[in-house]
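> task: produce atomic coordinates for the following.
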Amino acid sequence: MVTHNTDFLRERNEASTREILLAVVLPGALAALGLGIASHAPDGGVVFYVATFAVAAVYFLTWACFRTSRPLFDTSRLGKDVVRGLVIGMALLALFLAGALLVRFIPFLSEPVHALLDNARYGALWVTILTTAINGIGEEVYFRRIAFDRLPGTWLARAVMSLVLYIAVTAAMGVPLLALAAIAVGVAASYEARRTGSLVSPCVLHLSWSLSMLLILPHLI
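Prediction:
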């Protein structure tokens, strides 16, 4: 009987490990690959947009395959969560725009940002806005729900691991400031996801920050 129970626990752990590999590690690696391709693509070109949309597809397909009964969005407190997300997103925006005024004098940090923003300058702006928005929501669904729910440990341990994964995937773009942004956005979004039990506030703060940065930052750097 002891042997049988041990075998059962081993099989359950192995299944859990397989699920982590399929739902967390593999999608994260594919997303990093897609972002790496996008970062080396011609500015505003087809390859950039195909790669970034492919990354979003990875996030949403992973959710479709590994989603649970827990809903992504709680509409019962929609208004409050939208306001919370917007306020936090605008606070992050103010912080990063203030930092941008200093970063423009540091070539090591500003030049990769220039290269990333060239997609907005030379590509179709509406497509850039669309892919930024879709990827922002996809990141919240994947990192704050799918990856977080399947990683082992306490809430804090899972939050840290999902944040490290978020930073690692974002770093594939080769833009140092995006890694810093991933920390700020990731910490705020993780807190909001736990506090509200929903992804409304995380998505709103992510979109309000990222879309505002996309439209305003090219005029500062």
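> contacts, neighbours, all on C-alpha from now
Noted.
> so what touches stretch 87-105?
109-110, 184-185, 188, 204-209, 212-213, 217, 220-221 (C-alpha atoms under 8 Å, 6 or more residues apart in numbering).
> this one as well, want them side by side:
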Amino acid sequence: MRTWLRRSLWDLVPRDQRDTPAGLRRRQVVAVATVVAGAVLLGVSLRIEPGSVAFYPATFALAAVWVAGALASGRLHLGRIAVRDQLRRPVLAPLLVGAGLAAVFLVAALVLRPVPFVADQVRGVLDHAAEGSLTLVAVVTVVNGIAEELFFRGAVYAAVPRRPVLVSTVAYTLTTIAAGNLLLVVAALLLGLVVGLERRASGGILGPAITHVTWALLMLFGLPLVF
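Prediction:
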């Protein structure tokens, strides 16, 4: 278990992903512009009245912003991790990391359930699923989870020469503040740190995307069982 976690979150695999100075500047300009646009659209989409059909096009538009920013920033990488004595695309390991992270969150939610503030914050997150189509919300969750990783662990991470895990996590967390929900901000901070470490170890976005989507879906279906 210790070796598996170390390879998933800490050990760096060989890679050469250096940008030219011009390429790095382009990433940085695109990343800043996209963060601002995405934060505004995120705040708008999560303030739409639960049950409104406007929620779905707004959140898909947000995903489009993240994807467009990621693709415009430059080349993206899938990444690899060490499995036995070979380098392979990370699939099973990030799935298990996402499941483990979701379990930690759900246990914490169960412990904090009696706290009125926490309960209100959770209900604020789940209102769209409760009032609208759970299937559509699940699709939105998957699409936006992948889009966020393409941008934050793809474009933003690659745009930062120093401490990219810290900077991409902070950028992701600050963007989430626009949603106006403290629970989402805390979740973004912890999730961002984990997937940032995965990005650092693997050199790519595949592992972070799988972890993010796994965690998000388990939270979507698991939190209503707790609250």
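> care to give me the TM-score?
With the length set by TM-score structural alignment, normalised by the length of structure 1, the two chains reach a TM-score of 0.84; 203 aligned residues with a C-alpha RMSD of 2.2 Å.
> for structure 2, which segments count as strands?
81-83, 86-88 (DSSP state E).
> format these as JSON lines; extra columns: mean neighbour count.
Output for these, formatted as JSON lines (neighbours: other C-alpha atoms under 10 Å):
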{"stretch": "strand 81-83", "mean neighbour count": "19"}
{"stretch": "strand 86-88", "mean neighbour count": "12"}
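> out of those strands, the one nearest L95 of structure 2 is which?
Nearest to L95 of structure 2 among the strands of structure 2 is strand 81-83; the distance by C-alpha to C-alpha comes to 13.5 Å.
> show me the helices in structure 1, by range?
Counting by DSSP state H, structure 1 has helices at residues 2-20, 26-39, 46-66, 78-103, 107-122, 125-141, 147-150, 155-171, 176-196, 200-216.
> in a markdown table: those, plus distance to L72 of structure 1.
Formatted as a markdown table, those follow (distance: least, C-alpha to C-alpha, whole Å):
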| stretch | distance to L72 of structure 1 |
| --- | --- |
| helix 2-20 | 20 |
| helix 26-39 | 19 |
| helix 46-66 | 10 |
| helix 78-103 | 12 |
| helix 107-122 | 30 |
| helix 125-141 | 8 |
| helix 147-150 | 12 |
| helix 155-171 | 17 |
| helix 176-196 | 10 |
| helix 200-216 | 8 |
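> okay if I get those as JSON lines plus mean neighbour count?
Listed next are those as JSON lines, based on neighbours: other C-alpha under 10 Å:
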{"stretch": "helix 2-20", "mean neighbour count": "12"}
{"stretch": "helix 26-39", "mean neighbour count": "20"}
{"stretch": "helix 46-66", "mean neighbour count": "19"}
{"stretch": "helix 78-103", "mean neighbour count": "17"}
{"stretch": "helix 107-122", "mean neighbour count": "17"}
{"stretch": "helix 125-141", "mean neighbour count": "19"}
{"stretch": "helix 147-150", "mean neighbour count": "21"}
{"stretch": "helix 155-171", "mean neighbour count": "19"}
{"stretch": "helix 176-196", "mean neighbour count": "18"}
{"stretch": "helix 200-216", "mean neighbour count": "23"}
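> please name the residues that touch the residue nearest the centre of structure 1.
Per C-alpha atoms, centre = their mean, the C-alpha nearest to the average position across structure 1 is that of E139, at 3.2 Å. Counting by C-alpha under 8 Å, 6+ apart, E139 of structure 1 makes contact with 56, 59.
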